[in-house]
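# no sequence for this one, just the structure:
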């Protein structure tokens, strides 16, 4: 409940600060009874810079200080951190698929019979905004002994079937 209310407030604050291109990925609240630690993860469709994270942090601090609603959620004593999602973090916001088009993903998904599968592949397209059934197109890479990243036919996966997606680091 606290997380959802805080997320809603942060989204409104981003728009009020003129940061419409920045979207909220996740908000985490940790800490003790004495001090709360609020970690805000943000991104853009093209990647986010440290400078933009700093501007968002300053904006949120100003808005947090003026809001009694936020103080009721996190207390008077809190520590605010704004950053981008780290390597290995699962995709939490559908707009992150747009951001990671062309990258390698590791997915866990279910088929129409609710059977769980895992796949690694290159994200070719992401139709996730303004469509009735958001989906991605993934070019699976077959892994295994003696196979050096053999590509197979692209697969269309609806987002409702994807249970977990993580961007893979490529060397």
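Looks like it came in fine. If you're wondering where the values come from, they're calculated on a predicted model, not measured in any experiment. Residues are numbered from 1 along each chain as shown.
# please make it C-alpha for all contacts and neighbour counts, starting now.
Fine.
# after the helix or strand containing residue 97, next one along is what?
Assigned by DSSP states H and E, residue 97 belongs to helix 95-99. Downstream of helix 95-99, the next assigned helix or strand under DSSP H and E is strand 104-110.
# in addition, the following structure is provided for comparison:
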């Protein structure tokens, strides 16, 4: 088992202990520079309190198990607005928001997330053909065809 898998287990244990089933692990990455980055999110958001509890628990357990043999920095946070959506549960909390989607084939799409299934998202895309009025089209996009999705923030 690698360190990222162990961290995922520890985060799950702590989430269960604090009684927040709406909180979930987005990612756990050990970078080559010795920084262990844990991203957590929640269906209703996540606060500093959950980050602190998970940081203390994971840090204590890793030290107790001597799981990391070199010096490292542990960072626990929620994903920033510029962080791509990595976990399918993140799509649920972003229904109704505008997304920028980079497809696996390199093309880009944009639209309002209107729904999702286990393996696809549904967006409302504005399609404009030359000389015609823009139309709103419902599109289903399989998750396997998406290489990156970001939430577009509007300051209008």
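Structure's in. What do you need? As the structure is a prediction and not an experimental result, all values here were calculated from the model.
# now the TM-score, please.
The pair, once superposed, lands on a TM-score of 0.79 when counted by TM-score structural alignment, normalised by the length of the second structure; 153 aligned residues with a CA RMSD of 2.9 Å.
# sorry, back to before: residues in the second structure aligned with the helix holding residue 97 of the first structure?
Taking TM-score structural alignment as the measure, the second structure aligns residues 89-93 with helix 95-99 of the first structure.
# tell me the buried residues in the matching stretch?
89, 90, 91, 92 (16 or more other CA atoms under 10 Å).
# for those residues, which one is nearest residue 32 of the second structure?
residue 90 (26.6 Å; CA to CA).
# regarding the first structure, what is its longest helix?
What stands out as the longest helix in the first structure, according to DSSP state H, is helix 50-66.
# work out the gap between that one and the centre of the chain.
19 Å (CA atoms, centre = their mean, to the nearest Å).
# buried ones in it?
Under 16+ other CA under 10 Å, the buried positions of helix 50-66 of the first structure are 52, 53, 56, 57, 59, 60, 63, 64.
# stretch 38-50 of the second structure too?
Neighbour-count burial for stretch 38-50 of the second structure [16+ other CA under 10 Å]: 38, 39, 40, 41, 42, 43, 46, 50.
# what lies in contact with it?
Under the criterion CA atoms under 8 Å, 6 or more residues apart in numbering, residues 22-29, 51, 74-79, 89-90, 92-93 lie in contact with stretch 38-50 of the second structure.
# and if you look at stretch 17-34 of the first structure?
3, 6-7, 10-11, 14, 36-45, 48, 56, 59, 74, 77, 85, 92-93.
# where along the second structure do the strands fall?
Along the second structure, the stretches classed as strands by DSSP state E are 23-30, 35-42, 73-77, 98-103, 108-116, 120-127, 135-142, 146-151.
# can you redo these as TSV with distance to residue 65 of the second structure?
Shown next, in TSV, are those (distance: least, CA to CA, whole Å):
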stretch	distance to residue 65 of the second structure
strand 23-30	17
strand 35-42	16
strand 73-77	15
strand 98-103	40
strand 108-116	40
strand 120-127	39
strand 135-142	40
strand 146-151	35
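# give me the number of residues near the residue nearest to residue 90 of the first structure when sequence neighbours are not counted?
Nearest residue to residue 90 of the first structure in three dimensions, chain neighbours excluded: residue 166, at 4.5 Å (CA to CA, 6 or more residues apart in numbering). Counted by other CA atoms under 10 Å, the residues lying close to residue 166 of the first structure total 17.
# and residue 166 of the first structure, what pairs with it in the second structure?
Aligned partner of residue 166 of the first structure by TM-score structural alignment: residue 150.
# residue 53 of the first structure now?
In the second structure, residue 53 of the first structure lands on residue 51 (TM-score structural alignment).
# hang on, the earlier thing: which single one of the buried residues of stretch 89-93 of the second structure is nearest to residue 100 of the second structure?
Closest to residue 100 of the second structure, out of all of the buried residues of stretch 89-93 of the second structure and judged by CA to CA, is residue 91, at 12.4 Å.
# isn't the closest one right up against residue 84?
No - the criterion here is CA atoms under 8 Å, and residue 91 of the second structure misses it with residue 84 at 10.6 Å.
# ok so, going back, dump the buried residues of stretch 89-93 of the second structure into CSV; add distance to residue 144 of the second structure as well.
Shown next, in CSV, are the buried residues of stretch 89-93 of the second structure (distance: CA to CA, whole Å):
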residue, distance to residue 144 of the second structure
89, 15
90, 16
91, 14
92, 17
